[in-house]
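Undergrad: coordinates for the following, if possible.
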Amino acid sequence: MNTVNYNREKVREKYKDLFKYSLDFIYVHDLNGNLLDANEHGLEVLGYEREDIPNVKFLDLLADKSQLKTAYSAIEEIKEGGKQKERSEYKLKTKDGEIVYIQSYGIPLFKNDEMYGILGIATDITAKKKAKLQLKESEKRYKNLFEQNPFAITILNKDGIIVDCNPAAEGLIGYKRENIIGRHFLNISLVQQKDYESVNKLFKKFMNEKEVHRADLQIQRKDETLIWTHVHGSLFRLDNRKYAQIILYDISQRKAAEQLINKELEKLKELDEVRKDLITRISHELKTPLTVINSSIEYLLERNRLNESDLNEETIETIDTLNRGAIRLKRLVENLIDSTKIEYDKFKLIKEKQDFVEIIENVIRELSFLIKKRNLEFKTNFPENFILSVDKMRIKQVLSNLILNAIKNTPPEGLIEVKMEQKGKYLEVSVKDTGIGLTTEEITQIFERFGKIERRGEGFESIETQGSGLGLFISKTIVEMHKGEIWVNSKGRNKGSTFKFTLPIE
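TA: The predicted structure follows:
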């Protein structure tokens, strides 16, 4: 119980403005720390009612009893000097157990020239204190993260001076922290002489916030070994000063793998060039004797048609077989040459205005023998003429590939239908058959280079499986060079296929 004879009215009158208007905690306690009075704001902050005052000691409000020494020292200082030199800071506990931080200073109260108590003025600094504690805790967490981070982190000021580095950085570069702090990062032999100027320019550009840069850089460790690092920088401010946080990752193994891959790629490129050259040479070497063979066979067949030879039927059949083989071989050689031209970007078009209907009819006429031989029904649906600017030879090649493909993959007595029609600004040509069809997987590879689909076994006896897998690849290239598109639709095996391509009407 607080028993000091406290003249509340007199004190309140003297300091009425403080008690009435102050936003601070105004309180009075005797020299033993017994609470004698307090303003409404102070009571509200601490959670007490006015009737609680006689039973409250200021010292009991201290949440940390180690502050008792500070409190008694403040009382003694006021007794001896009549005032405090500086504010005291306390951690108080409210009636409900909440923590409140205050900064206070006291002035002496006298009665009959004898000091009997202290009037205290306390500012609530809880929010500020908690923010400071949170910042301290955040700094502690950052420090732990910085120290324990597996990646090498170095802090530089705006001038490039090393301010700090973590243990991982020490391990990566081989220098101890105390040996590099305070030195410019370019003056510790990390950056090779050949990279010095570019790295210095990059750092200045980075500090001027022109870009946040990532780069691969080969650095030299203290033991003069070279390692590849991936460098990532970010800027931050502390006490209104700009700093750079530089994170380095050791990517030496990755770089070694990349260099090995690049070497192998160079070898593969060389081999690919050899392959292309070999295909070109062989194709051209084959073309000349094939021309002679084809011409000779055609001469013999023509003489037989004119009854100018005495060849028997068996010999004629043999010559006819040779002729079909020679034609296939000639087509293969031409496809190989065209495929190589595409790879070398030497495949060119010579476009002129042509009657597209006439081109289709010529192709069908040339393949009519095969259509009859396989006993196929053949339908066409197109206008009398249609003028279009195309490369006649190349478009004829596309049509031949598509129709021949339909003939080879359609069993006897099947149906092939060729149709063309204008659709907006495009001419659309379709070749539809009732053949063996395509699976989803086959559709994805059919237009690829050497994308020949192997079909063997039961159900494929009536179709022709010979081919190089280049025809549709070349056809796709020709159509796309005409700024058109080519595609195929099929509902699956034994459900036929429909190949379509479009060409722009210029």
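Undergrad: every contact and neighbour count from this point should use C-alpha atoms.
TA: Will do.
Undergrad: contact partners for the residue nearest the centre of the chain?
TA: By CA atoms, centre = their mean, the chain has its centre lying nearest to Arg214, at 14.3 Å. Counting by CA atoms under 8 Å, 6 or more residues apart in numbering, Arg214 touches His230, Val231, His232, Gly233.
Undergrad: just checking, what packs against the longest helix anywhere in the chain?
TA: Counting by DSSP state H, the longest helix found in the chain is helix 252-305. Judged by 3 or more CA pairs under 8 Å, 6 or more residues apart in numbering; DSSP states H and E, helix 252-305 is in contact with strand 226-238, helix 313-343.
Undergrad: okay if I get these as a markdown table plus distance to Tyr196?
TA: Listed next are the helices and strands packed on helix 252-305 as a markdown table, based on distance: least, CA to CA, whole Å:
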| stretch | distance to Tyr196 |
| --- | --- |
| strand 226-238 | 15 |
| helix 313-343 | 42 |
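Undergrad: end to end on stretch 431-451, go ahead and measure it.
TA: Start-to-end span of stretch 431-451 (CA to CA, to the nearest Å) is 19 Å.
Undergrad: and what of stretch 94-101?
TA: End-to-end span of stretch 94-101 (CA to CA): 10 Å.
Undergrad: that one: which residues count as buried?
TA: Neighbour-count burial for stretch 94-101, counted by 16 or more other CA atoms under 10 Å, picks out Thr94, Val100, Tyr101.
Undergrad: just the ones of these in strands?
TA: Val100, Tyr101 (DSSP state E).
Undergrad: from Pro108, how far off is Ile180?
TA: Where Pro108 is concerned, Ile180 sits at a distance of 56 Å (CA to CA).
Undergrad: and these two? Which one has more around it.
TA: Higher neighbour count among Ile180 and Pro108: Pro108, with 21 against 18, using other CA atoms under 10 Å.
Undergrad: quick check: closest non-adjacent residue to that one.
TA: Ile118 (4.6 Å; CA to CA, 6 or more residues apart in numbering).
Undergrad: what is the burial count for that neighbour?
TA: Applying other CA under 10 Å, we find 24 residues neighbouring Ile118.
Undergrad: that one: which element?
TA: Using DSSP states H and E, Ile118 falls within strand 114-124.
Undergrad: and whichever helix or strand comes after that strand, what does it pack onto?
TA: Downstream of strand 114-124, the first helix or strand assigned by DSSP H and E is helix 126-148. Helices and strands touching helix 126-148, by 3+ CA pairs under 8 Å, 6+ apart, are strand 99-111, helix 167-173.
Undergrad: please provide the structure for the following sequence as well, for comparison with the first:
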Amino acid sequence: YLKVLHTKFPQFKEDGEVKGLEYKIIKKDGTRAMISFNGKISYDENMNFKQTHGIFQDITERKKTEQTLKESEKKYRDLFENSPSSIILVDLDGKIVDCNSASEFLTGYNKADLLNHNVSNLELFFEDSLDLIKKNFKLLIDGEEANQLEVKSKTKNGKIIWIVIIASLISIAERKYIQAILHDITEIKKIERELNEISQLKSELLERTSHELKTPIISIKGFTELLLELHKEKFDTETILILDEIKDGTLRLQTVINKLLESSLLDSGKTHFEPSQEDLSFLIRFCVKNLRGLAKTRNIFVNLDIANKIILNFEKERIYEVITHLIINAIKYTPPYGEIKIQTKNKGTNVIVSVQDNGIGLSVDERRKLFKQFGKIERYGQGWDIGIEGTGMGLFTSKKIVELHGGKIWVESEGRNRGSTFYFSLPGKKD
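TA: Coordinates of the predicted model:
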């Protein structure tokens, strides 16, 4: 305070007033405070010093706030400049007001090329990409959420790259800006494309193999049935048993081939769907009725808690397949004298069907594998098996069928011996 007084007071006397003079003081209780002083000197009619008017204001809290703000701005600036991600700051008119060094590396343009230029005027984005970016920015300005964008971009040297843009609306010094974070995902896109090509090849191979296997299987089955029909009296009991086993084996193999083909067609999106207005409740009851005999072999009670009538748009045969598979799975892994509960509930415009059992349950690792193609889970030695053989494609096929109907399928389980609940949703009528 004394130092400020000695240096500033002569100037104060000369000017006759002072504004916003800041200095520190030590208060009576020993604490320090920051003071702002505004003063004015009054003179009499002879221009002799008369008095000084002064206003002292404690600005300690304000200075603390300013210091915190400075530190925050420095942290943001450090993060901004040192971020490995490209960060571009755009005003609400689309003009670039700031960018970090990672932006220069990503785009090939230096700061001077980017700053104060409108995003629309740069050759960085293709026309269709630019339209998507503008729509995204408008959503943010209108106070709505904007999804991240994956767009094609062209660097200064003409290289075509894929980038993902994550944009958000931020405030700096009471002004609104759009902060866009850009990542180069060219390699990811390349890997995705290669994986899609591999998946397509796999689907084509499965489809072709399935068709190639069908003919000999049909021949074996047909000739076996013909032998049994025409020459059964010539064979002894053991030969007849062997021929029956061959016939049953070809039927099982035919089922596997059909499942394999269906799985391949669903995965490649080649399946043709013909949905119609159907009663989901009726279909659930029909599936349960067909499987009551199987449930009785285990003395399992199937409890229905479903709406009387649920009219939705779906393909009956496909959804029948989903419901049947979920119920068979529940019977397979529920202990004797157990219970299976089937429910329907409305959630928004969707209808959710659940199949709950009190059986073997699922581990975290098993839940991860469930809906994958060939994701069969082997759980021998539990003492609950009833000889229902699976292909490992049932849940994968169910998932694809439900998703092609615009729904979702998922499972919940608290772990081993805690039971499982499988859910699937189907979209209802929109208002």
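Undergrad: and the contacts of Arg214 of the first structure as JSON lines, adding distance to Gln218 of the first structure and neighbour count?
TA: Below are those laid out as JSON lines (distance: CA to CA, whole Å; neighbours: other CA atoms under 10 Å):
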{"residue": "His230", "distance to Gln218 of the first structure": "9", "neighbour count": "15"}
{"residue": "Val231", "distance to Gln218 of the first structure": "10", "neighbour count": "19"}
{"residue": "His232", "distance to Gln218 of the first structure": "14", "neighbour count": "16"}
{"residue": "Gly233", "distance to Gln218 of the first structure": "16", "neighbour count": "20"}
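Undergrad: which one among the residues you listed gets closest to Ile327 of the first structure?
TA: His230 (59.2 Å; CA to CA).
Undergrad: so which residues of the stretch 251-400 of the second structure form helices?
TA: Here the stretch 251-400 of the second structure has its helices, by DSSP state H, counting those that start in this stretch, at 280-296, 316-332, 364-369, 394-404.
Undergrad: circling back to that earlier point, what does the residue nearest to the centre of the first structure align to in the second structure?
TA: Matched by TM-score structural alignment, Arg214 of the first structure corresponds to Gln148 in the second structure.
Undergrad: about what we covered before: which one of the helices of the stretch 251-400 of the second structure is the most hemmed in?
TA: Sort these by mean neighbour count, taking mean count of other CA atoms under 10 Å, and helix 394-404 sits at the top with a mean of 21.
Undergrad: let me know the angle separating that helix from helix 316-332.
TA: 140 degrees (axes from the mean of the first three to the mean of the last three CA atoms, to 10 degrees).
Undergrad: which other helices and strands contact the helix or strand that helix 394-404 of the second structure is followed by?
TA: Sequence order places strand 409-412 as the next helix or strand after helix 394-404 of the second structure, per DSSP H and E. Packing partners of strand 409-412 of the second structure (3+ CA pairs under 8 Å, 6+ apart): helix 394-404, strand 420-427.
Undergrad: buried residues in strand 409-412 of the second structure?
TA: Using 16+ other CA under 10 Å as the test for burial, strand 409-412 of the second structure gives Ile409, Val411.
Undergrad: which bit of the first structure covers stretch 76-86 of the second structure?
TA: Under the alignment (TM-score structural alignment), stretch 76-86 of the second structure falls on residues 142-152 in the first structure.
Undergrad: same list, the helices and strands packed on strand 409-412 of the second structure, but as CSV with distance to Phe223 of the second structure please.
TA: Shown next, in CSV, are those (distance: least, CA to CA, whole Å):
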stretch, distance to Phe223 of the second structure
helix 394-404, 30
strand 420-427, 42
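Undergrad: out of the ones you listed, which gets nearest to Cys99 of the second structure?
TA: helix 394-404 (41.5 Å).
Undergrad: what is the closest one packed up against?
TA: By 3+ CA pairs under 8 Å, 6+ apart, helix 394-404 of the second structure packs against helix 237-268, helix 316-332, strand 409-412, strand 420-427.
Undergrad: any chance of those in CSV, with distance to Asp93 of the second structure too?
TA: What follows is those, written out as CSV (distance: least, CA to CA, whole Å):
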stretch, distance to Asp93 of the second structure
helix 237-268, 44
helix 316-332, 51
strand 409-412, 44
strand 420-427, 40
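Undergrad: of the ones you listed, which is nearest Glu104 of the second structure?
TA: Ranking those by proximity to Glu104 of the second structure (CA to CA) places helix 237-268 first, at 40.7 Å.
Undergrad: looking at it, the residue nearest to Pro108 of the first structure is touching Ser104, isn't it?
TA: No - at 11.5 Å, Ile118 of the first structure does not count as touching Ser104 under the criterion of CA atoms under 8 Å.
Undergrad: distance of Arg193 of the second structure relative to Leu92 of the second structure?
TA: 36 Å.
Undergrad: hmm, I typed the wrong one, I wanted Ser86 of the second structure.
TA: Applying CA to CA, the value for Ser86 of the second structure to Leu92 of the second structure is 19 Å.
Undergrad: more crowded one of these two?
TA: Comparing Ser86 of the second structure with Leu92 by other CA under 10 Å, the one with more neighbours is Ser86, at 23 against 16.
Undergrad: if I look at Ile174 of the first structure, how far off is Ile247 of the first structure?
TA: For residue 174 of the first structure the amino acid is Gly, not Ile. From Gly174 of the first structure over to Ile247 of the first structure the distance is 16 Å, taken as CA to CA.
Undergrad: so between the two, which is more surrounded?
TA: Ranked by neighbour count (other CA under 10 Å), Gly174 of the first structure and Ile247 place Ile247 first, with 19 against 16.
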